[in-house]
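Engineer: from the sequence below, what's the structure:
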Amino acid sequence: MGVVGWFLDDVAAVAQTRADGVVLPKPERTIELVELRSQLNARGHDDAVIVGGLESAAGVADARSLLSAGATGGLVAAYVAAYVAAYVGVEDCIADLGGRRTAAGSEVLYARSRVVPAASLAAVAALDEVVTAVRDDDAFRRDAAQGRDLGYLASCASTRPRWRWPTRRSPRPRPRPSPPTPVPVASEQGDGMVDGEMVDDVHVRMAQVTLGRAPPP
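Structural biologist: Take a look at the predicted model:
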């Protein structure tokens, strides 16, 4: 039964609750998503969403094919729903590789960078790593800012109550301004300049994504 075989009791327990979904940790084959969906459906929980955890070397390496299951058509798509989100589990991944964790985090940058485009191509929400330094709010803010720069929509957090404060206050767009912003205006006729830097269509698209995530004025 693959990874799911370790969690059949959990699946049965979830099916008796009003939980919205489940997490499938460390998937390395598409069949594991199929098996989990089958178990949920068999217990009348076919509306449950599934979040995948890319936490092993194989899971990170095959991120695109794993997250595209159910999203690209074919037999799998006809049988299961796709993942709604995926998180990168760098602690387990670096242990799998035999590496060492550092405060700088350069050893897990590749894993974090690989999961984002895989999730985007599969139309799956990407969730960033957990920061294990639970008493270091500054470390969380720095990590959240780097994750945002990479393209992550949110960060995973420890279940410790104190993480609610830095999680809710991690970097986010300011309220949308009412007048047009300089970036789109500068490039309406092609390349433009804003604060001494060239602006073209790609910067407009990045600005629109950022503004789209901000609350209304």
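
Engineer: switch to C-alpha atoms for all contacts and neighbour counts from now on
Structural biologist: Will do.

Engineer: helix, strand or coil for the nearest residue to Val76 once chain neighbours are set aside?
Structural biologist: Once flanking residues are discounted, Val76 sits nearest to Gly70: 5.3 Å by CA to CA, 6 or more residues apart in numbering. Classification of Gly70 using DSSP: H, G, I helix; E, B strand; the rest coil returns coil.

Engineer: roughly how far apart are Gly70 and Tyr83?
Structural biologist: In this view, Gly70 and Tyr83 are 8 Å apart by CA to CA, to the nearest Å.

Engineer: between these two, who's got more neighbours?
Structural biologist: Per other CA atoms under 10 Å, whichever of Gly70 and Tyr83 has more neighbours is Tyr83, with 24 against 21.

Engineer: now do that one against Val202, distance only.
Structural biologist: With CA to CA as the criterion, Tyr83 and Val202 are 28 Å apart.

Engineer: and Thr102, by the same measure?
Structural biologist: 34 Å.

Engineer: ok, now Val11?
Structural biologist: Per CA to CA, Val11 is found 44 Å from Val202.

Engineer: my read: Pro25 touches Glu55, true?
Structural biologist: Yes: taking CA atoms under 8 Å as the definition, Pro25 is a contact partner of Glu55 at 7.2 Å.

Engineer: second input sequence below; structure requested for side-by-side comparison:
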Amino acid sequence: MLLGPLADLLCRSALFVPGADLRKLERAAQAAADALIFDLEDAVAPTHKDLARRQVCEALAGASAGLRLVRVNGLDTAWGADDVEAVAQAGADGIVLPKCEQAAQLKAVVELLGSAPVKLIALIETPAGVLDLSALGDGGGRLLGLAFGHADFCRAAGLAQLRSDIGLAYHARCQVVLAARARGLAALDCVCLDVRDEEAFRADAVLGRDLGYDGKLCIHPAQVAIANSIYTPAPEAVVRARSVVDAWAQAQRDGLGVIAVDGEMVDAPVAAVQARVLERARRAGLVG
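Structural biologist: Alright, predicted model coming up:
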């Protein structure tokens, strides 16, 4: 699958799948996530890295719907370079680069990829990565999106709690989505570690959506449907968007720069926001 900008694709949910767990690899597609992230890094013990790489490559060779991404090990490890070359050859749509902090890291991955049509997502997980977002570069035109990893960020920052809704971690969460928006990249929100607490996940996903993220990283299949629902425009939002977009189109034909729709002011920025709602609904199959 040759990808355009990730922001132009539907990626409401991105489910991590441990590469060393064959049962989870085989069942991953059943979760109906918009993207699968086959994980070769944190979810795999050092003694199982080679096995995980082989199993992920086999999974990539099989047909599956949605985006097929792989979180490789960092290139500063003994497995990173082999990961990149292997999953690119196996047909991964994109590589998620962990603990991304510098443009040089993206450049090194691009050099390993050669001509393989594989895109990149930078996983921002450290204070240095957040501070250097403006200097990250575009990975030779391959960078599609930014994702925030709050657990590693909290650890690296010496924080006492693994929470992304307070303090420094919340600030970093905002900075990542802001950087993505400033550069026209997609933004994937951090995981929620409360895998057994549906309401906690729902609240965290709503917060991420309202911050401006395009979708959410998931660590359990049960989180996928919730993320898909929250990141899909509600029916009433679609009706409102259609009303505004249609009224704005007529206003443009009439030479008007500002109108009112149901008592609310609508100008070009407001109409553009509602047009984006309609486009997202179209990608979700809600409108033709």
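
Engineer: all helices of the stretch 101-250 of structure 2, in order?
Structural biologist: Per DSSP state H, counting those that start in this stretch, the stretch 101-250 of structure 2 carries helices over the ranges 103-113, 127-131, 150-157, 167-183, 198-211, 221-230, 235-253.

Engineer: could you dump those into TSV and include distance to Val261 of structure 2 and mean neighbour count?
Structural biologist: Below are the helices of the stretch 101-250 of structure 2 laid out as TSV (distance: least, CA to CA, whole Å; neighbours: other CA atoms under 10 Å):
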stretch	distance to Val261 of structure 2	mean neighbour count
helix 103-113	46	17
helix 127-131	40	19
helix 150-157	40	19
helix 167-183	27	19
helix 198-211	23	17
helix 221-230	26	20
helix 235-253	7	16
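
Engineer: out of these, which gets nearest to Lys24 of structure 2?
Structural biologist: With CA to CA as the criterion, Lys24 of structure 2 lies closest to helix 221-230 of these, at 9.8 Å.

Engineer: helix or strand for the residue of structure 1 positioned farthest from its centre, just tell me which one.
Structural biologist: Centroid-distance maximum for structure 1: Gln189 at 35.4 Å, with CA atoms, centre = their mean. Using DSSP states H and E, Gln189 of structure 1 maps to neither a helix nor a strand.

Engineer: how far away is it from Val202 of structure 1?
Structural biologist: 14 Å.

Engineer: what residues are shared contacts of these two?
Structural biologist: Residues touching both Gln189 of structure 1 and Val202 by CA atoms under 8 Å, 6 or more residues apart in numbering: none at all.

Engineer: in space, not sequence, find me the middle residue of structure 1.
Structural biologist: Short answer for structure 1 (CA atoms, centre = their mean): Ala126, at 1.6 Å.

Engineer: tell me the counterpart of it in structure 2.
Structural biologist: Counting by TM-score structural alignment, Ala126 of structure 1 corresponds to Ala187 in structure 2.

Engineer: Ser38 of structure 1 too?
Structural biologist: So Ser38 of structure 1 corresponds to Glu111, using TM-score structural alignment.

Engineer: residue in structure 1 matching Leu15 of structure 2?
Structural biologist: Aligned partner of Leu15 of structure 2 by TM-score structural alignment: none.

Engineer: what about Arg135 of structure 1, neighbour count?
Structural biologist: Look at Arg135 of structure 1: counted by other CA under 10 Å, it has 11 neighbours.

Engineer: could you do Ala135 of structure 2 as well?
Structural biologist: Ala135 of structure 2, neighbours per other CA under 10 Å, totals 11.

Engineer: what do we get in structure 1 for it?
Structural biologist: Per TM-score structural alignment, Ala135 of structure 2 is aligned with Ser65.

Engineer: roughly how far does that match sit from Ala86 of structure 1?
Structural biologist: From Ser65 of structure 1 to Ala86 of structure 1 the distance is 13 Å (CA to CA).
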